[in-house]
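*Asks:* pasting the sequence and the predicted coordinates here, then a few questions.
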Amino acid sequence: MNAEIITIGDEILIGQIVDTNSQFIGQELNKIGVSVYQITSIQDDEQHILNALKEAQERASIVIITGGLGPTKDDITKKTIAKFFKDTELIEYPEVIAHIKEMFIKVNHPFNEVQRYQAQLPSKATLLMNNFGTAPGMWFYQNETVFVSLPGVPYEMKGLITDQVLPKIQKQFKLPFIIHKTIMTYGQGESMIAERIEEFENNLPPYIKLAYLPSFGKVRLRLSAKGDHKETLEAELNEKVAEIYKLIPEIITGLDDDSSLEKRIGALLKRNKQTIATAESLTGGQISANLVSVAGSSAYYKGSIVAYSAETKINLLGVSVETIKKYSVVSKEVALEMARGVKSKLQTNYAIAVTGNAGPTTDHTDKSVGIVYIAIVSDDKEIVKEFNFGQPREKVINRTVSKALEIIYKELV
């Protein structure tokens, strides 16, 4: 069962807003066994919308449209959809008018005639009552294809998808099961992992797919199975996961996003009743943000000192002026003194410190852009490593964060 998502709005195409609606719809459809075949973003243009609807009907059994259902002149979706279905009659729904008036009374807003238009739907549409806004959704069925038109406001769209659209789809279609298992890895790139598990991937049955989802410092391996028998699919996926664990055990942190490095680090620190602090220069607090994103991190995370300038490194972390003069602020020596300083000041078992040149300039150091030093200091060990993460600035910062977490995780393990 294939679906297509069409988002309507110039604001998406010019980058004014990010299309989070498609992400949510795709995730929810997948949960009930519907595969999204294509996502299309188009302008508020009648002919463009008509073309998109016609093409989507040829490809998909379910077409979900978001946007363009407001009361203003630039919201042309409803009129255009009516034209697509050759529907010349609009029907006014009193219950929608009553709902809009009730909403407006709560915010002391007068009801006007332009709002009455929102209560008018094409005669071929089935009303989908919008409990969170004024524009109702619409459900059409033509030539064995379901068309669903929803408002573009995210919380309104989500309410309609969850409460009305998904149950109606499940009632109308016999759907397969789609099951995913995602394995979290760190420390090796996509191509290296692919080489190591090539034979495994080549031997997968056609109804099980493997996808590589890389990001800075980590790769998620997503196994997806599709079929009519849920228990059989789950058993087979569990077998495949076990096979991958045997092939690359040393780089796996666990299953799904619940096994992020941050959570694994937190779990290890909690188990050992240990604490950690960070001293950050080029990353500006991003390592700290990752660590505290885990619920309950206050049990082991003591804090951070963002020492961006040389003066802050000296005054707050106790880095020696002589060390900076001799080696510069971007050096393994300064990284170590930063880690020692924050560990001592915050009285922790572990400390992470990073310093480097993220670019675009080298800030009067002798190190090129991309050079980063990461130091880990514990109660009985000191480590400092040099990396060259290249360019641009964002890449250097993100890779520094990922690598710092990877190093501390290895030490805790």
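*Replies:* Received, thanks.
*Asks:* CA only for contacts and neighbour counts going forward, please
*Replies:* Fine.
*Asks:* isn't Arg340 up against Ala351?
*Replies:* Yes. At 7.3 Å, Arg340 counts as touching Ala351 under the criterion of CA atoms under 8 Å.
*Asks:* tell me how many other residues surround Thr134.
*Replies:* Around Thr134 there are 24 other residues, counting by other CA atoms under 10 Å.
*Asks:* in a strand, it, correct?
*Replies:* No. Under DSSP: H, G, I helix; E, B strand; the rest coil, Thr134 falls outside any strand and is assigned coil.
*Asks:* give me every residue that touches the closest residue to it other than its chain neighbours.
*Replies:* Excluding its sequence neighbours, the residue lying closest to Thr134 (CA to CA, 6 or more residues apart in numbering) is Ile100, at 5.5 Å. Applying CA atoms under 8 Å, 6 or more residues apart in numbering to Ile100 gives the contacts Phe111, Gln115, Gly133, Thr134.
*Asks:* the residue found closest to the third one once you drop the neighbours it is linked to in the chain and Asp75, how far apart?
*Replies:* Once its chain neighbours are removed from consideration, Gly133 has its nearest residue in Glu156; the separation is 6.1 Å (CA to CA, 6+ apart). The spacing between Glu156 and Asp75, counted by CA to CA, to the nearest Å, is 16 Å.
*Asks:* in addition, the following structure is provided for comparison:
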Amino acid sequence: MQAHIITIGDELLIGQVVDTNSAFISKKLNSIGIQVNQISSIQDQREAIIQTLDYASETADIIIITGGLGPTKDDITKKTLAEYFDDQLVFHQESFDNLKRIFDSRNLTISEVNRAQADMPSKATPIINRFGTASAMYFKQNRKHVFSLPGVPYEMKYLIDEKILPLLKTTLNLPYIINQTIITQGIGESFLAEIIEDWELNLPPYIKLAYLPSASRVRLRLSGKHEDYTLLKKTFYNQVEQLKKLIPQYIVSTNEEEIEEVLGEKLKEKNLTLATAESCTGGKIAHKITSISGSSTYYKGTVVSYATEIKKELLKIPEEIIKKHTVVNEEVALLMAQNVRKLLNTDIGIATTGVAGPNKGDDQKDVGTVFIAVVTPQKSFVKKYNFGTFERTQFIERVSNLAIQLTYNII
């Protein structure tokens, strides 16, 4: 089963709005065994909609359209679909009742423009959108399934999860799907591929591997699709176990957890607390850790000591050490980790100090130089790294990920 996603709106094409709908829909379709073969973003123009529908009908079994269902004149999707299917708009009472319910709840009066949202193509099956005034539409013609949904993300998500996916699963004969993502860190994509090359080449044809590299980590996404669930399950998890044995030292998570979440679980398991002292990462480590629900049980806080005087005043780094070594130094990083641990009374302290770029710092150290320190009751670790080939935001992201990974490894 192949699907084509069409997003409609000039705001998408000029970069005013980012298309998050397609990513959500693609992931949901993939989860039930439907492969997305193309995503198109087009203008709110009749010709563009018709041309794209013609093309999608030739290459896909399922077409999902988002956008263009609002009450204003620039929203022409519904009228164009009626024309495309040689149809006409008719009043749909249930859509009007839903629209009235929403307007009444807001103490608003329905205008004639809004009332027109209850007009539906007669050949379409309307799908009531309880979170918005625009109903979705379902057309079935020549064994093609065409859905038109509002572009508002939370309305679209509700309709996909509660209406569209259940309909597709009961209407179509879909294969069984198993997906698993293994997160690795500390090794580049090409080196990883070299290690697992023989295993990858011997995967059965119904199991696929995708490499998804990002800052300092590589996701390995395994996707299995087969009509025989027993065979698929047995083979799939056998392959996962083989992969895990090949790269155990690089695996961070086997269930899509980020490293900060894995670290949090380990801290809770060992009943340990953590504090951070950040210079070049500017609070990014703190942000990552606190993005995890429940992190207050183990994370106490941070000192963002971006300025040298903060390192001296709050973290008590002696001025003579700074004068002798500068702030981007092994000894300074270690003292930052030790002293933030004391200051916030935690078991573990993490510290970063470096040169994020694009310009050199006052001490003229190379851009990309960083010292990361981790101090625990049993161990003090500090090491110099260089991320000179990365621009500023990438540098901050990679250093933050590495600091969290090092902490996880140490404890």
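*Replies:* Ah, there it is. Note that the structure is a prediction, hence the values are computed from the model and not measured.
*Asks:* got a TM-score for the two of them?
*Replies:* TM-score of the superposed chains, computed with TM-score structural alignment, normalised by the length of the second structure, equals 0.96; 410 aligned residues with a CA RMSD of 1.4 Å.
*Asks:* related to what we said a few turns ago, next, show the common contact partners of Arg340 and Ala351 of the first structure.
*Replies:* Val377.
*Asks:* name the residue in the two with the higher neighbour count.
*Replies:* Ala351 (31 against 24).
*Asks:* aligned partner of that one in the second structure?
*Replies:* If you follow Ala351 of the first structure across to the second structure using TM-score structural alignment, you land on Gly349.
*Asks:* where does that match land in three-state SS?
*Replies:* Gly349 of the second structure ends up strand, using three-state DSSP.
*Asks:* helix or strand: which one has the residue of the second structure positioned farthest from its centre?
*Replies:* Relative to the C-alpha centroid of the second structure, counting by CA atoms, centre = their mean, Glu320 is the outermost residue, at 45.3 Å. Per DSSP states H and E, Glu320 of the second structure falls inside helix 319-325.
*Asks:* picking up where we left off before, quick one: the residue farthest from the centre of the second structure from Ser216 of the second structure, how far?
*Replies:* From Glu320 of the second structure to Ser216 of the second structure the distance is 35 Å (CA to CA).
*Asks:* next: Tyr55 of the second structure.
*Replies:* 39 Å.
*Asks:* who's more crowded, these two?
*Replies:* Neighbour totals were compared for Tyr55 of the second structure and Ser216, and Ser216 leads with 20 against 11 (other CA under 10 Å).
*Asks:* what's the average distance of the helix or strand hosting Phe139 of the second structure to the first structure?
*Replies:* Using DSSP H and E, the element containing Phe139 of the second structure is strand 136-141. Taken against the first structure, strand 136-141 of the second structure registers an average deviation of 0.9 Å after superposition, with mean CA distance after the TM-score superposition for the first structure.
*Asks:* contacts for the helix or strand following that strand, please.
*Replies:* Downstream of strand 136-141 of the second structure, the next assigned helix or strand under DSSP H and E is strand 144-149. For strand 144-149 of the second structure, the surrounding residues in contact (CA under 8 Å, 6+ apart) are 57, 60-67, 69, 135-140, 156, 159.
*Asks:* kindly report the same for stretch 237-253 of the second structure.
*Replies:* So stretch 237-253 of the second structure is contacted by 182-187, 195-196, 199, 203, 258-259, 262 (CA under 8 Å, 6+ apart).
*Asks:* with stretch 296-305 of the first structure instead?
*Replies:* For stretch 296-305 of the first structure, the external contacting residues (CA under 8 Å, 6+ apart) are 266, 269-270, 273-280, 285, 288, 291-292, 316-317, 342, 346, 348.
*Asks:* are any of the contacts of strand 144-149 of the second structure buried, and which?
*Replies:* By neighbour count, with 16 or more other CA atoms under 10 Å, these hold 57, 60-67, 69, 135-139, 156, 159 as buried.
*Asks:* can you tell me which of these are in strands?
*Replies:* Ile62, Ile63, Ile64, Ile65, Thr66, Ala136, Met137, Tyr138, Phe139 (DSSP state E).
*Asks:* so how far is Phe140 of the first structure from the alignment partner in the first structure of the fifth one?
*Replies:* Alignment note (TM-score structural alignment): Thr66 of the second structure maps to Thr66 of the first structure. With the distance defined as CA to CA, Thr66 of the first structure ends up 14 Å from Phe140 of the first structure.
*Asks:* same deal with Gln23 of the first structure?
*Replies:* With CA to CA as the criterion, Gln23 of the first structure and Phe140 of the first structure are 22 Å apart.
*Asks:* also Thr7 of the first structure?
*Replies:* Thr7 of the first structure is 17 Å from Phe140 of the first structure, by CA to CA.
*Asks:* quick check: which element contains the aligned partner of Ala373 of the second structure in the first structure?
*Replies:* Aligning on TM-score structural alignment places Ala373 of the second structure opposite Ala375 in the first structure. Element membership of Ala375 of the first structure [criterion: DSSP H and E] is strand 371-378.
*Asks:* show the residue spans covered by the helices in the stretch 251-400 of the second structure.
*Replies:* Taking DSSP state H, counting those that start in this stretch as the test, the helices found in the stretch 251-400 of the second structure are 259-270, 284-290, 308-313, 319-325, 330-343, 392-410.
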